[in-house]
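# build the 3D model from these lines:
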Amino acid sequence: MKLFSKEQIYEGDKLTAERQNITSTDLMERAGTQIFNWMHARMQGAQVPIHVFCGIGNNGGDGLVLARHLITHGYNVATYIVNCSDKRSKDFLVNYDRIKNVTKTWPTMLSCKEEFADIQIGADDIIVDAIFGIGLNRPPNDWVKALFQKFKASKAFTLSIDMPSGLYSDKAVEDDDAVVFAGYTLSFQSPKLVFFLPKTEKYTTQWEVLDIGIDRDYLMQTETEVELISKHEVLPIYQPRKKFAHKGDFGHVMILGGSYGKIGAVNLASRAALSAGAGLVTAYTPKCGYHSLQTAIPEVMVITDDSETHISNINFEIEPTVIGVGVGLGTSEETVNAIEAFLKKNKTALVIDADGLNIIAQNKSLLKLLPKQTVLTPHLKELERLVGQWTDDFDMLKRVKAFSEKYNVIVLIKGAHSITVNKNKLYINTTGNPGMATAGSGDVLTGVISGLIAQNYSPLAATIFGVYLHGKSGDISIEDYGYQSLIARHIIETLGEAYIDLFKQPEQQQEDNQQEPEQKKQ
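Prediction:
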């Protein structure tokens, strides 16, 4: 799914009006009606007090359309105009006149100066936030900030239209108290980038996209900087196997890593590479890893370093398709020197994680030795070591995009919504859960991505697809283990189910979910 920028949304609205021969007021009516339909389907006429707070721009106009439909359908509605400026939009004024025609109780005008203590909002009420939307370009004033705090203190369910008011679409928030904390956000046509960033996702607990009929050609043909990755996006990436295929068709992964006490990381990455579909996997480790790996994973071949405890001299005669570097590696001086010597002569595709990243961060000149489209998989602290400290999430993305462009590498920012960065393009993953915040989960991901590259997926496709499969496997695993008890090996064990899930239709998925509790009882 494409995530459109603020400017693209405005352009889409304009083109839709032109191509569909409608006015901007008609489009606003369509948007507000869709919000009403969403609420009406869930409330079915329930007489819960609904407080609709409208700004004086187009977001406020959407709120007025909603309020008018709620009133005409008999809901218990109070409408307020947050009137902090004289710059009212044309479509707002049209809908202000329309709502006055359907009720004797006109919207309450809040001048942004007087007290609003007489506005009573109960914990069981509903607040609709239609104040700013995506158009905000400066911090809300102190009066509006106090209003937002009143929303929060009321503990009422808060529904934001398009995006929580006070939240910018393209820059960081200066003050948490100046943002509406929404229980739910109804976003027009596509979600917003800020719903997925570490510091701004907290402003909406849940979100949903409403289709308001923006011109289909515009949506299909417009290139966006950000894409949201779900099953629909990864299905076209999947490469089916031919009947007469053999293991040589699916590449050879080498997992290069491990040190005394950390051979388990190599075990996990090697298992994951096999389970992701690699034809062959070889582990390159210190001698201390030989017996445990040969015993624990008989399907994996093992080559050992000269050293008993750490990587000291990387030397092998095989020709792997891809090498996953760094899991459990350590950062001893000998290991650092060995990695530098290896990178100077290596021409094979790389996936670099963990201490591989830390070694590069301490020796930035090594970045110039990386093959094109090398995949780097840092968590936030490792990323900071690579690109430097950032001031906010938007500064982080700016730095990572510049870093990716400069060195022609793919950077996977691991997190709740892992983001794959390839130069100026972002791919945000939608699978995964908090249970995956566990030791070894990143090692598994390194193996999955390496296993996909071995099968002739491009590094970018392998990263996007690998992150999706890894997260989906984790989602499947928590059905049996829950968040607290999920461990990395469980993610490997359900990779096959993650693949199978790609081809399940929604009806079949629902049927499986209904049958599952009965099967567990048996």
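# can we go C-alpha only for contacts and neighbour counts from here?
Fine.
# surely Tyr290 is in contact with Val300?
No - the pair Tyr290 / Val300 is not scored as a contact, 10.8 Å apart, by Cα atoms under 8 Å.
# what segments of the stretch 51-200 of the chain are strands?
77-82, 108-110, 126-130, 157-161, 182-188 (DSSP state E, counting those that start in this stretch).
# switch the ones you listed over to JSON lines; also include mean neighbour count.
Output for these, formatted as JSON lines (neighbours: other Cα atoms under 10 Å):
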{"stretch": "strand 77-82", "mean neighbour count": "21"}
{"stretch": "strand 108-110", "mean neighbour count": "15"}
{"stretch": "strand 126-130", "mean neighbour count": "26"}
{"stretch": "strand 157-161", "mean neighbour count": "25"}
{"stretch": "strand 182-188", "mean neighbour count": "22"}
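# so can I have TSV of those showing distance to Phe116?
What follows is these, written out as TSV (distance: least, Cα to Cα, whole Å):
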stretch	distance to Phe116
strand 77-82	11
strand 108-110	8
strand 126-130	15
strand 157-161	18
strand 182-188	20
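# out of these, nearest to Gly63?
strand 126-130 (5.2 Å; Cα to Cα).
# contacts made by the closest one with the rest, please.
Identification of contacts with strand 126-130 by Cα atoms under 8 Å, 6 or more residues apart in numbering yields 48-55, 59-60, 62-63, 151, 156-161, 164-165, 180.
# tell me the buried residues within these.
Taking 16 or more other Cα atoms under 10 Å as the criterion, what is buried in the contacts of strand 126-130 is 49-55, 59-60, 62-63, 151, 156-161, 164-165, 180.
# tell me who's in contact with the residue positioned nearest the centre of the chain.
Nearest to the mean C-alpha position of the chain, counting by Cα atoms, centre = their mean, stands His417 at 3.2 Å. The contact partners of His417, taken as Cα under 8 Å, 6+ apart, are Phe196, Leu197, Ile428, Asn429, Thr430, Thr431, Gly432.
# go with 6 Å
Each residue near His417 by Cα atoms under 6 Å, 6 or more residues apart in numbering is listed here: Asn429.
# and it, how far from Ser187?
18 Å (Cα to Cα, to the nearest Å).
# for Asn429, same thing?
For Asn429, the distance to Ser187 - Cα to Cα - is 18 Å.
# how close does Thr205 sit to Ser165?
Distance, Thr205 to Ser165, using Cα to Cα: 14 Å.
# run this one through as well so I can compare:
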Amino acid sequence: MKIFNSQQIREIDKATIQQEPVLSINLMERAANQLFEFIAEKFDAKIPVTLFAGPGNNGGDAVALARILADNGYPVFLWLLKIGKNRSPDCQTNIDRLKAYQNIGLLELSDQDEFPAIPTNHLVVEGVFGSGLTRPAEGWPAKVIDFINNLPNPVMSIDIPSGLFSEDNRQNSGSIIAADFTISFEFPKLAFLLPENEKYVGEWHAKSIGLLPKAIHETPTAYHYTQPEDLPKIEQRKRFAHKGNFGHALLVAGSYGKTGAAVLAARACIRSGSGLLSVHIPESSYEILQATIPEAMIVIDETEQLYCRKKELNKYSVAGAGPGIGQKKSMQDGLKMLIDSSVNPLVLDADALNIISLHKEWLENLPEGTIITPHPKEFDRLSNAHKTHFERLESAREMAKKYSINIVLKGAHTAVVTTNGEVHFNSTGNPAMAKGGSGDVLTGIVLGLLSSGYDPFEAAKLGVFVHGKSADLALQQQSEESLIATDIIDHLGMAYKSIRELQ
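The predicted structure is shown next:
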């Protein structure tokens, strides 16, 4: 699914109106019907609804929704906000249609009026401002937003929380609705996927209003929201396939006291398709790995450097490093040799990234297509400090293009940033994944997919999706408190099957 900026969405709306063709007022009616269907599904039947309608098309959506709610027997109270001199034509048309309605409590509010008392059992729906907002909400509109935010009622925003910009909110000092639910049309806004905006957006849904597929397809964007149909196809293995068809992966992981990281990453790698796996570990971890992962071969040497020599790497199709390796000097030297000796893309995570952050010039030597999987603090150490995730994303896009690498920026909507600067946000996963070991599992999954033949971008995008899907399936049996990284591995098979069934 593509994610567009507000101007692009207006152009797609315009193309739909001209080429479908459809009247803009009827497109507004489609939007209002989608809003109604959400309310009917989410809330108790005939819940009283109080709506705030601004002067633009966002307000027009609110007015049209008020009519549909009234037609279906809901108690409806509509507050028309006097903001600016004029209302949009479609908003005014919907207000004119209210003349036939006697069952809607209607009031116009200006900056001279007192705010209405709203019973706590009402759902509040706000359409004060839409995605076309170009400056922070201040003055009386800000007071309206603050009034709504101080209500104990559940709040639903139409298209976007009023006061929030669709993309970059770094300079936004105005008031912003803190919605419990946001119903966007056709696509999510980029702002919805950034952690700094969670307190405003709440639970969001993108509802289709039938915008023109041709216009959507032909409009370019760097931002995407990954759905099952966007994933590379999970091929059925041929009857005469053998382990050599799916690569031999080398995983450099673990250190004294952190053998668990190696176990988790190795198990996830094998469960994700690698034909052969060799795990490089310190001698202290030998018995643990042999007992817990009999499918893996173990590589032990006296120094971290030995396994990194080019002639040693020739036997492996791909290599990954980082989980639990520590940052001692000998490991730093070994990682440097691994980077310099590798011709194929690497998978690097955790301490591998922390080591590189001490030697940032090494980024220049990463093999083209290498996949790095930092969490925000690890990424900031690789680049610089960022105040917002929007800034971090922009830095990640620049870094990915500069070094021709894929960056998996981990978070609630993990972003896979490609070598050409595209951003693919993940749509699976849940807060229960905020546990130690989850990142080690992701490293193993991505390494397993890369080993079995996926190109680096496909391995990263599919790996992130499968990682989250496995956690979602595990959460059906666990709670957010009890779910652990091992549960994610245990549900990988179900995750792959469920994705294959949708393709």
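# still on that earlier bit, which of the contacts of strand 126-130 of the first structure fall in helices?
Asn59, Gly60, Asp62, Gly63, Phe151 (DSSP state H).
# between those, which is nearest Val102 of the first structure?
Checking those one by one against Val102 of the first structure (Cα to Cα), the nearest turns out to be Gly63, at 14.9 Å.
# how near is the closest residue to the closest one other than its chain neighbours to Gly57 of the first structure?
Leaving aside its chain neighbours, Gly63 of the first structure sits nearest to Ala130 (5.2 Å; criterion: Cα to Cα, 6 or more residues apart in numbering). Ala130 of the first structure sits 9 Å away from Gly57 of the first structure, going by Cα to Cα.
# any idea how far Gly84 of the second structure is from Glu37 of the second structure?
31 Å.
# where does the top helix by length along the first structure end up in the second structure?
Ranked by residue count, the top helix of the first structure under DSSP H comes out as helix 459-485. Aligned by TM-score structural alignment, helix 459-485 of the first structure falls on residues 456-482 of the second structure.
# Val421 of the first structure and Glu233 of the first structure, how far apart?
16 Å.
# neighbour count winner among the two?
Val421 (28 against 15; other Cα atoms under 10 Å).
# and the nearest residue in space to the more buried one that is not next to it in sequence, which helix or strand is it part of?
Nearest non-adjacent residue to Val421 of the first structure, counting by Cα to Cα, 6+ apart: Val411, 5.1 Å away. Here Val411 of the first structure sits within strand 410-413, counting by DSSP states H and E.
# OK, contacts around Leu495 of the first structure?
Leu495 of the first structure touches Ser473, counting by Cα under 6 Å, 6+ apart.
# which position in the second structure pairs with it?
So, by TM-score structural alignment, Leu495 of the first structure is matched to Leu492.
# measure its match to Glu480 of the second structure for me?
In terms of Cα to Cα, Leu492 of the second structure sits 18 Å off from Glu480 of the second structure.
# re the thing from before, mean deviation, the longest helix of the first structure versus the second structure?
Compared with the second structure after fitting, helix 459-485 of the first structure deviates on average by 1.4 Å (mean Cα distance after the TM-score superposition for the first structure).
# same deal with stretch 31-41 of the first structure?
Per aligned residue, stretch 31-41 of the first structure averages 3.5 Å (mean Cα distance after the TM-score superposition for the first structure).
# give the buried residues for that stretch.
Ala31, Gly32, Thr33, Gln34, Ile35, Phe36, His40.
# contacting residues around that stretch?
Under Cα under 6 Å, 6+ apart, the answer for stretch 31-41 of the first structure is Asp62, Val65, Leu66, Ile212.
# for the alignment partner in the second structure of the residue nearest to the centre of the first structure, helix, strand, or coil?
Alignment note: His417 of the first structure maps to His413 in the second structure; criterion TM-score structural alignment. For His413 of the second structure, the assignment made with DSSP: H, G, I helix; E, B strand; the rest coil gives coil.
# His413 of the second structure and His280 of the second structure, how far apart?
31 Å.
# check Pro89 of the second structure too.
For Pro89 of the second structure relative to His280 of the second structure (Cα to Cα), the value is 68 Å.
# which one of those two is surrounded by more residues?
Counting neighbours by other Cα under 10 Å for Pro89 of the second structure and for His280 shows that His280 has the greater number, 24 against 15.
# show me what Ala349 of the first structure lines up with in the second structure.
For Ala349 of the first structure, the residue aligned by TM-score structural alignment is Pro345.
# that match touches Ile371, doesn't it?
No - counting by Cα atoms under 6 Å, Pro345 of the second structure does not reach Ile371; the two are 7.0 Å apart.
# can you map out the helices along the stretch 101-250 of the first structure?
142-154, 216-221, 231-234 (DSSP state H, counting those that start in this stretch).
# just the ones you listed: most buried one?
Of all these, helix 142-154 carries the top mean neighbour count, a mean of 18, counting by mean count of other Cα atoms under 10 Å.
# the stretch 251-400 of the second structure: strands as residue ranges?
Counting by DSSP E, counting those that start in this stretch, the strands of the stretch 251-400 of the second structure are 276-280, 297-299, 318-321, 346-348, 371-372.
# post-alignment, the last one versus the first structure, mean distance?
For strand 371-372 of the second structure, the mean distance from the matching residues in the first structure following superposition reads 0.4 Å, by mean Cα distance after the TM-score superposition for the first structure.
# and what of the second one?
In the superposition with the first structure, the average deviation recorded for strand 297-299 of the second structure is 1.2 Å (mean Cα distance after the TM-score superposition for the first structure).
# elements contacting that strand?
Here strand 297-299 of the second structure touches strand 276-280, going by 3 or more Cα pairs under 6 Å, 6 or more residues apart in numbering; DSSP states H and E.
# which residues are in contact with the strand it packs on?
Contacts with strand 276-280 of the second structure, where a contact means Cα under 6 Å, 6+ apart, come from His248, Ala249, Leu250, Leu251, Val252, Ala296, Met297, Ile298, Val299, Ile300.
# how about those in a markdown table, adding distance to Gln102 of the second structure and neighbour count?
Formatted as a markdown table, the contacts of strand 276-280 of the second structure follow (distance: Cα to Cα, whole Å; neighbours: other Cα atoms under 10 Å):
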| residue | distance to Gln102 of the second structure | neighbour count |
| --- | --- | --- |
| His248 | 73 | 21 |
| Ala249 | 71 | 30 |
| Leu250 | 73 | 29 |
| Leu251 | 71 | 30 |
| Val252 | 72 | 28 |
| Ala296 | 74 | 19 |
| Met297 | 77 | 15 |
| Ile298 | 78 | 21 |
| Val299 | 80 | 16 |
| Ile300 | 81 | 17 |
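# most widely separated two among these?
Farthest apart among the contacts of strand 276-280 of the second structure by Cα to Cα are His248 and Ile300. That separation is 16.8 Å.
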